[in-house]
Each structure stands twice: as structure tokens, then as C-alpha cells.
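> Compute the structure for the input listed below.
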Amino acid sequence: MLIRWHKDNSYFIAHIHQDLFGGWVFTQSTGIIGSSNGKVKNIPVASHSDAVKKLDQLVKRNQKNGFIIKERSDEPTQLDWILEYS
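Next up is the predicted model:
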């Protein structure tokens, strides 16, 4: 699952995925579009449902802060977006 937000020239990406050992990871990537100074945080979570709860909180916070969802995918994804914008 992946959601990508934009606000002006800023981006925010959230990605839920499994690591090589089957554990769940919540990844956040933020930065300025076109800049190489973005930040990526990988946060291990206990379960997929915990990751979805974390994502729901982030969706509410980003909407409150004026970010607009540009892409949403509930399908398993590769890390292409994170690598492209990081």
C-alpha cells in the first residue's frame, strides 16, 4: 500500500510493506520535489493492521496540514516512488 501527497513543492510518501523476513514496515519519505535532501524513515510495526492504523493517522494529519493525495495504491508496490522522490 502506498500513498503520495503533494503540497506546493513538498512531497510526502507513506508505504506499507513487508521486509525480507515477513515483518511489517511503515516507511515515510518526505522532502522537496527536485531536491536530494529528502528523509526516509523505516518504522517496524507489529502487524499489517497496526501499519494501517498508523497510515490512517498520517492521512488525517496530512489533510489537516494541506497536503493533497496525488496517488493511492492498495496493491503491493515496489519502492520506485520512494527512490524517485528521495
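> going forward, measure contacts between C-alpha atoms and count neighbours the same way
Will do.
> What segments of the protein are strands?
All strands of the chain, identified by DSSP state E, fall at 2-7, 10-18, 24-32, 39-45, 68-73.
> okay if I get these as a markdown table plus distance to Val59 and mean neighbour count?
Listed next are these as a markdown table, based on distance: least, Cα to Cα, whole Å; neighbours: other Cα atoms under 10 Å:
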| stretch | distance to Val59 | mean neighbour count |
| --- | --- | --- |
| strand 2-7 | 9 | 20 |
| strand 10-18 | 9 | 22 |
| strand 24-32 | 12 | 20 |
| strand 39-45 | 16 | 14 |
| strand 68-73 | 9 | 14 |
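> Another sequence for comparison is provided below:
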Amino acid sequence: MSIRYTHSQWCFLAWKREHRYYRAELRQDLFGNWIVMKMWGRIGSRLGGMKETLCRTYEEADSCFQTAVRRRERRGYTLQGRNP
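This next block holds a predicted model:
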């Protein structure tokens, strides 16, 4: 069995709002499964949260990722960084 990685479809975005941060990643795990990872917390604090969502297809993962992007924009977060 051959695992196929599609690095060109991986994506990373980071947002900030006042004292809060949020990051979202769309990537593959070691087995080639698509994962959407979300991380959030307060700037300057070690407290925060993380959630990984395992998706069956790239399309499902991209839909989940885009939902997170729209939610950050609606809540007033400013885009701080993205992958090249």
C-alpha cells in the first residue's frame, strides 16, 4: 500500500483579535488521512484548546476548513499569517 501526500493542498492560517489567537491547519497525517486542526487561546497565556477533525476526503476537509475561516472573519479576527 502506497501513501500519497499532496503538500500543495495543505494550508495554514492564523488570526488574532485583541488578546485572543486562533490557528487552523488543513493537512494530512502519517497515514494520508485529511485532518483539520484548530487551536485557540489567550495571547500571553498557556491556556487554550485544540481540536482535530478527521475527514474522509479532501473536499470534506476543505469544507470544514472554510467554515472555520468564515467564522473567524464574522467574529472580527484579523488574518496574521498563512503558509506560502
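> now the strands of the first structure as JSON lines including distance to Arg61 of the first structure?
Below are the strands of the first structure laid out as JSON lines (distance: least, Cα to Cα, whole Å):
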{"stretch": "strand 2-7", "distance to Arg61 of the first structure": "12"}
{"stretch": "strand 10-18", "distance to Arg61 of the first structure": "12"}
{"stretch": "strand 24-32", "distance to Arg61 of the first structure": "13"}
{"stretch": "strand 39-45", "distance to Arg61 of the first structure": "17"}
{"stretch": "strand 68-73", "distance to Arg61 of the first structure": "11"}
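> and the alignment partner in the second structure of Gly31 of the first structure, what is it in contact with?
Applying TM-score structural alignment, one finds that Gly31 of the first structure aligns to Gly41 in the second structure. Residues counted as contacts of Gly41 of the second structure (Cα atoms under 8 Å, 6 or more residues apart in numbering) are Arg20, Tyr21, Tyr22, Leu47, Gly48, Gly49.
> Noted, bye for now.
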